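K.L.:
no letters, just coordinates:
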């Protein structure tokens, strides 16, 4: 069961091309979906930013 702060698969399919552009140089990117889920968790839980 997905948590309320986790981005559903259908929503991720709609926005993944906007937040995950092709990168040719530099270090490998972190998982954008995991990053968004972390931001949503902060917003939903009221936890303080560090």
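P.N.:
That came in fine, so what should we check first? Keep in mind that what you see is a predicted model, and the values were worked out from it rather than measured. Numbers count the residues shown, from 1 in each chain.
K.L.:
hey, let's count contacts and neighbours off CA atoms from now on
P.N.:
Fine.
K.L.:
helices of the chain, start to end?
P.N.:
Ranges of helices in the chain, per DSSP state H, are 9-19, 32-45.
K.L.:
quick one, which of the ones you listed is packed in tightest?
P.N.:
Burial of the helices of the chain is given as mean neighbour count (mean count of other C-alpha atoms under 10 Å); helix 32-45 ranks first at a mean of 14.
K.L.:
okay, now the one to match up with it:
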């Protein structure tokens, strides 16, 4: 479980969990949470 402050955006919290997630064959995303660094990290 990961708890973050209420004003922290979801995609910043997701970066903290990258090591715990298995690789995904497909990336689905919402442009409202678009961040170049996030897309790059997920692609790697």
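P.N.:
The structure has been received and is ready for your questions. Just so we're clear, the structure is a prediction, and the values are computed from it rather than from any experiment.
K.L.:
give me the TM-score for these two chains.
P.N.:
The TM-score (TM-score structural alignment, normalised by the length of structure 2) is 0.27; 26 aligned residues with a C-alpha RMSD of 3.0 Å.
K.L.:
quick one: contacts for residue 19 of structure 1?
P.N.:
residue 32 (C-alpha atoms under 8 Å, 6 or more residues apart in numbering).
K.L.:
measure residue 42 of structure 2 to residue 36 of structure 2 for me?
P.N.:
10 Å (C-alpha to C-alpha, to the nearest Å).
K.L.:
try residue 43 of structure 2
P.N.:
Relative to residue 36 of structure 2, residue 43 of structure 2 is positioned 11 Å away (C-alpha to C-alpha).
K.L.:
neighbour count for the two, which is higher?
P.N.:
Legend: neighbour count by other C-alpha atoms under 10 Å for residue 43 of structure 2 and residue 36, higher for residue 43 (12 against 8).
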